[in-house]
Each structure stands twice: as structure tokens, then as C-alpha cells.
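Enquirer: No letters, just coordinates:
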């Protein structure tokens, strides 16, 4: 496995390691009311940097109240759709102009590859332009009433104050999936980014202020799940929670929100099957399976962590995937020649180690990787873990059933189409799936039979702002993206108008 070279060092440390950051509340940049801060960690060198406010319960209350005022008194919901669209378009242009900076900021926080993060940053500008168009097309319906001389129609109103709790693996893209739609519909927001990746969100908020969004419409509080996140979810001034993260955290948020019937959108975990049939192009499927689980260092909710392979090609596929995995290069995520970067944070790094140990104790066979990468001083100082392939995995094992969120693939054998479907659906999750076959009829059957929110055929891990995304079962509630994205941030209101009937009650 190769490593990066010294040409990236100057670029990497151009970020001020001791910079102090501020939160955004009601249009002002502020520190925590307690004065407490915390540091971020660059996973490339496992070094701490920066000072970020640790928001208190009081800070969360200030942010929610600011968002509430902007919604109830500030006139944001009453702005014309064309005005909200114009702001989103200015925001889009600023995001595009600053895409390189936004990409590198996220890499400094989470260690993902420069190619993926640059693509994602550029996509945000296009996405904002797309949603700006949706803002101008929010429509209700005129309904033919069964009552004589009456008219009935519906329209959509913004929900109110939306709390957005976002993850560390793709902090800005996954925030944009929520933020653009919420703003386009006329909501105000309070954002709590992951404590591992707060600074890139703060920079994105700066660009939103530069675009001209009014004070209080967008607020950002930084901190940990306790007390910051919990206070935000519990706040009675919050009308909806939009969360992306683990299923366990989503379950807790859903319970908290249910106490006061707050609306939720939850995009949660996955243990997605990537199903390879014997008639597939095997080399293509190998590369697709590797992209599905080793892309983003496996730290993606849609990761194809269960690789289901038909019995007749199983041994050949395992051998090819093991050899191709061993040839991957690890190193500086700013180096475009690198195949995989570090694990994003210390807690996740330890989780990967623990699950690899668990897999071996359960009897699965490591055919590639399986250890911390210590081949060079560069890799040994960072949070690098070898891309790992397990063979002879039982679908009933914890290795196959629990989300690892790391570069660990479990290869599982199946006999025929029916067994593939049975294994694929034998999971608490249902976020995504891949099918590799040259049989068009089989592809369509599998799309229908596999219980997941997305099914890819002869590809994996494609997303676009025009196509809905979300999961079945414990992978979440609701959908993001696509032409109906604004539905998740609006309430339907029905209206009736009498056209001349005389009202009567009782004997009068």
C-alpha cells in the first residue's frame, strides 16, 4: 500500500490549528454562554486542532427562540417564493465559488478523499439551484366537492422551526439535503453539526449570511449529543427534527419527539446487500463491491457491507476481491492518487477494530486486511485501518447484522435467486441494495423483491439531488431529495368556501 508525498504538507496545514470558532445565533457570531470549548481531530495525523464552542442548554434556547421569532414575527414564511428562490440561487453561487475550500475543510475534519469531497461540494451548488426552482412551484390542489355550492382546495404551509442534526461522514452534503428544502418551503432552522465536523458547517453558514438570509432564519449551535443535541430535540419551540445518523440515536430522537408529536425525518443506518449473480461481469462486480464498501472508508449509511455471491462463482469472486483489496493505496486524502483515507475519528476507529475482532471470534475468515495499517510512519500515526474482507460469513452473525460503518466487507454465499432475496431481506435495515446481473428480467424482479429504499443494478452508491433517498424498516422515516423534497417540510392545509348556501341549525 502506497502513501502520499510531501507536496501536500503545506496545503494540509494551511488551516489555522489554533483558530477559535463561533456559533451563529440570530445573525450574530457568539461563544458558548459557559465559555467552554472543544477541539476537532484531523484523522490523517490524529492531531487535535481548533477551539469550537460547547453550546449549553441556554444557548440552544437562544437559538430556537431566534428561529421562532424569525418564523412567527420576522415574516420569513410570508416572503414570496421568488424571493426565497433568489436567496437560494445566490447561496448556490457562493457554494460553487467556494467549493474547493468547503471540500478541504471537511477533509481536515473527517479524512475523506479529495475527489469525493470536491464532487460533493460542487453538487451542493447545483442542488441549491434545483431546489430554488421547486420553491417557485409549491402547489396545492383544487378538489371537486360533493357538497353543493361549495369549493374546496388545499395548499402547503411551512412547518415552522426545524432542528437539523447532521453527521460527520458527509457533513455538508447531508446538511444540504435538509437545509435547502426547509428554507425553500419557508421554515427557519437550528443546525447542530456533529462534534467531529462542526467547522465546515460554520463556514457554510457564513456563506448563507453572505447570500442575504435574514437573522434568525439560519442558526448553528455546536456541541455534543448531551446536552446540546438533547436540548434541541426536547425544545418545545422546535416543530420538526431532521436527523441523519445511527439507528440507535434516531430511535432515541424519535421517542423524544413523540412525547410532543414533533415531526421527524430520520435517515439512519444500513447493512445493505450487494448481490452478485453468476451471470454478472465478475471483474466489474468486484470493483463495484469494493466501491460500495471501501468508498468513503466504508463510512456511509448506504455502504454495501454484505456482499452476497452466488455459489458457483463464490470462490473465484472471493479470490479476486481479496487480491484487488490488497492492492489498494492508503494515504493522505488530499492526494488524488490515494484509494482510501483514514477512519474519521477515534471512536469510530476503535469500533472498527472491535468488530474485526468480533468477526474472527465468530468464525469468519479474514482474506484481506484485518488490522491497523502500520506499514509506514505516515500511516501509523493516523487513524488508518486496512480495507478488510471476510469470507464464509453467516448472515445470522453480528458481523453481518450490525452496522460497522467502516471498511469491512462480509462475503456471504447463496444458491439461487430466492435464497438471495431471503438473505438480503433478513436484516433490520432496508436502506439500499445492489444487484449485479446481465439478465434484465432478473434485475427487474430483484428491484421489486428486495426491501430497500434504493436498488442499484450493475452500479452502486449513486445519488443525485433529483432522485428521492431514504430507507425501509430501521433505516429511517421519510425521504429526502427529489421533486417532492419540500413535502417533508410543509403541512397540508384544507380550505372550504361556501358559495351561497343559507346556513341552518336546529329548527331555525
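Expert: Thanks, I have the structure now. Since we're looking at a predicted model, the values are computed, not measured.
Enquirer: drop to CA atoms for contacts and neighbour counts, all remaining ones
Expert: OK.
Enquirer: buried set for the strand or helix carrying residue 292?
Expert: With elements taken from DSSP states H and E, the one containing residue 292 is helix 282-294. Neighbour counts over helix 282-294 (16 or more other Cα atoms under 10 Å) mark 282, 285-294 as buried.
Enquirer: now stretch 47-66
Expert: By neighbour count on 16+ other Cα under 10 Å, the buried set for stretch 47-66 is 49-57, 59-66.
Enquirer: That one: end-to-end distance?
Expert: End-to-end distance for stretch 47-66: 35 Å, by Cα to Cα, to the nearest Å.
Enquirer: Now do the helices in the stretch 351-500 of the chain.
Expert: 377-381, 398-401, 417-425, 440-449 (DSSP state H, counting those that start in this stretch).
Enquirer: Would you mind getting the angle between the third one and helix 440-449?
Expert: Just to be clear, that refers to helix 417-425. 40 degrees (axes from the mean of the first three to the mean of the last three Cα atoms, to 10 degrees).
Enquirer: Same question for helix 417-425: list its buried residues.
Expert: Quick answer for helix 417-425 (16+ other Cα under 10 Å): 420-421, 423-425.
Enquirer: another one to put next to it:
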């Protein structure tokens, strides 16, 4: 709950005043103050982890039907509060109205519904019996076996700033469905929505300690949520660099990990592709979360025969990308999350220019707003960098903004695959071709956790996760239930 002086922490079923006071959550669209977020101390994070550990035993033994009912009731509460909570999400993130409603709060509701059903999925699987000969291990026998999925224990969920509903819900809901308890540490830029999620779960009847939410700007808040001896698993979405540091800490005590990290999605466009469809897909980089999404097709690898045509079409597409206040009807591209991130994205555009890329569109900071609000907000112009080569940093590094780079190639499939795979990342890549056989052939050769063939759409039951430095593990659909479980085998003599 929010008090007169700001948001409280949620620990052990109680709303607790933060030891470190509060800090301002800033609206990236106009730099106004959205609210005051709590700054937890290391001791309070440890208290949250201890509460989760104490709640784990009873919660893990609840009937799946009970867990499902609570998740369903939480979805009901979120749906009831849809309008004000979508407005809050928009204010915290700067997302355009359609994104805040549909892709943030709307997806949050859908994920709680999905894992209410997921709580009822079977967790046991019988294995074929095995006949064993007499030997040192005992007499001859027929051994039966059962695979059982058990909850991991206490899961720390560290969530990203680009979606304070879909990302936390995609961690918390399946973890709870499997019988785990959680400590949620939201991104410091937009944590208030995650506390609304905790309110929904509390109203839905979640037992004390099963869900805990702690926030803060200090590094020690996240560190405490990772290195607590009460934590059994860390589920993290964020940058590869931070993920690597978390993995090092987890390795010391063999904590389980689920990591969804950076991406630099390759979009391979062959000469026979439907270029309009490819442009529509690639163009989502500019409009979807202002490019702050790890699955975006930001690295276009296009066959020389259609290179000029594709660049022309992308440039034309950008002409319709209205940058502005996300609350105003017609806005397509809102701000990025902070002034620091805006400066980072702009520095990459300038770096690209120095490296020899040509700015086909964008590159200048847009001025948004009227009156006293004119010039406020953290806006970046959707930018298209062309004539790029694979050795440029703007091609190799994740920019996480509305910037697309275009690399031409002269050869065939082998060259396209080599360029696409020449990356530290391997989250989601894409192939556009009019030849379905070639598209699927190339897709199987791409070193990426997912590949879209002539689409940027995602099947929300398909496994999601990355190759290489883009992550560890898979979630989404039933795979998320598996991610938040341990496999136990039970063997008996028949």
C-alpha cells in the first residue's frame, strides 16, 4: 500500500516503511514525479527472503487447485483496476497508451490466467520399467520409476524496466503455480506497478510471506536479493553484464538460475522477400517500447539486390513514426526510460557516424511538448543507420533504443548465416524470404533461441530464451513451470 509519504515495501504479508526512505519515480515523458518508491535496506531484503523461506513449506504443500484459485482471483483484481493501473504503468515507463494497456497490464492479466491453469498441469510422469539382472546392487528385479517436478524453493525475481507488468507476471505467476515463494526486486525506474501486483495477490488471498516485494536504487538491494542464503534460485531479466555478475554469485552456492539477457536480433532479408512485410516487422524496433526490447530485429542483414529498395522503404516507414507524448492519441514512439539512457542511445548514433555508417533517417533529438512542457522528456529520434559492416560497434553491441542498423551482403545463404551468427548474442533472429524451404533451412542454422520466419510474432506457448550471451534456461508456456521446478526421480522394485 502507498502511505502519505510514499510506497511501502511488502514483506511477510505486511506493508512496511523502508529503512532507506523514498526516492522519486520520474515520468520519462515530461520529467514529472509519478510517486515515491521505497528504498529497502539490506536487512529488509534479508527479512523478505527469510519470510519467503518460512512460507515455502506450507505453500509448497497447498493443493494445486488452491494455488490456481489465488492466481485467478489476482487476475480478477488486476482486471478490475485495469484503467488506473494502466495509467500508472504509462506514467512510469512512458509507453504509448496502446502498449501500456495491451502489452503491459493486459499481458499481466493473461499471464496470471495462464498460470492459474498451469498450476493444474501434471507434475508426475511414469517412466518405462527396467529389468535388472542380479548383481552387486541386489537381486534381479523390475524397477519402476516416476519423474516428479518439485518446486525449487525461494525464487528471487529481478525484473526489467521495459515492462513492469508482463515481465514480473511472467516470473511470479509460474513460480507461484509450481509452489515456490518469491522475493521480487523490480527495476528502480518503474517499481510502483509491481507493488500494485502485490496488492492484487494480497487481496486474492496469498498467504503471508509467499510474495514479497522490495525495491531500491542502491546496488546493495539487488545484491542482497541474490546472495541471501535463504534464496534457492534467481530469475533475472536485464543486461548481459549484470547477468554475468549475478551468475558468479549464484555459482558460489549453486543457486539455480533463469537468465533472459541482451539481444541483437538479426533480420536476414533475401532478395525474394516480401519487402513490405519485412519493413513492417523491422519497424517495430522503432515503435515497440521505443526499441527498449531485447527481441527487436535491430540488425538487418539484407541481400545486395534489394538493399537500396529496403533502405528506401524503411526510410519511408520512419516518416510515419510520430514521436511524442505517449498519452496523446496518434503517438507511435514515446520516450526512453531516463535521461541517462537517452544519452547512451544518442552516443551510439554518433559512434555509428564516426565508424562510417550513414544516417538515412533520424539522428537528431526531437523536441516534444508545448508550453512549460516543451523540451521535457527523454525522447530519441527513431534512427536508421545504413552502409554498416559487421565489425562496427553499433552492429555488434546492444543499443536498446529505436535504432536499426543495416548490413548488406552479396552472397547467398552461407554468407547471410555467417553474418547473422557473428554476434555475442543469440536471443531472437528473423528470416524473410519468399522461398519457405530456404527460410526454414536458414532458420535452423541460426544460433538463436528463437527464429521468426516471415514474422515478428511469438507463439506464447513456445520456449523462450537465448543462445550464447543472451541467457540461460527457457520459460513461457509450460516451459516456465519447468524452469521453476527441480526434477526428482522416485524408483521402486516391482
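Expert: Nice, I can see it. Note that the structure is predicted; figures quoted are calculated from it, not measured.
Enquirer: List the TM-score for the superposed pair.
Expert: Remark: TM-score between the superposed chains equals 0.94 [TM-score structural alignment, normalised by the length of the second structure]; 480 aligned residues with a Cα RMSD of 1.8 Å.
Enquirer: mean deviation (superposed) between the helix holding residue 292 of the first structure and the second structure, please.
Expert: By mean Cα distance after the TM-score superposition for the first structure, the fitted helix 282-294 of the first structure averages 2.1 Å away from its aligned residues in the second structure.
Enquirer: Now find how far off-centre that helix is within its chain.
Expert: From the chain centre to the centre of helix 282-294 of the first structure is a distance of 22 Å (Cα atoms, centre = their mean, to the nearest Å).
Enquirer: Against which helices or strands is the next helix or strand along the chain from it packed?
Expert: Next in sequence after helix 282-294 of the first structure, counting helices and strands by DSSP H and E, comes strand 306-310. Applying 3 or more Cα pairs under 8 Å, 6 or more residues apart in numbering; DSSP states H and E, we find strand 306-310 of the first structure packed against strand 273-276, strand 408-414.
Enquirer: How about residue 472 of the second structure, nearest residue that isn't a chain neighbour?
Expert: For residue 472 of the second structure, ignoring the flanking residues on the chain, the nearest one in space by Cα to Cα, 6 or more residues apart in numbering is residue 259 at 4.9 Å.
Enquirer: In which helix or strand does that neighbour reside?
Expert: Short version, using DSSP H and E: residue 259 of the second structure is in strand 256-260.
Enquirer: mean deviation of that strand from the first structure?
Expert: With mean Cα distance after the TM-score superposition for the first structure, strand 256-260 of the second structure averages 0.2 Å from its match.
Enquirer: matching residues in the first structure for that strand?
Expert: When the first structure is aligned by TM-score structural alignment, the counterpart of strand 256-260 of the second structure is residues 263-267.
Enquirer: Report the spatially closest residue to residue 17 of the second structure, excluding sequence-adjacent ones.
Expert: In space, residue 17 of the second structure is closest to residue 8, 5.1 Å off (Cα to Cα, 6+ apart).
Enquirer: So what does the one you found match up with in the first structure?
Expert: Match for residue 8 of the second structure (TM-score structural alignment): residue 22.
Enquirer: what number of residues lie near the residue nearest to residue 472 of the second structure?
Expert: Per other Cα atoms under 10 Å, the neighbour tally for residue 259 of the second structure reads 26.
Enquirer: ok, now how distant is the counterpart of residue 321 of the second structure in the first structure from residue 407 of the first structure?
Expert: Under the alignment (TM-score structural alignment), residue 321 of the second structure pairs with residue 328 in the first structure. From residue 328 of the first structure across to residue 407 of the first structure, the span is 12 Å (Cα to Cα).
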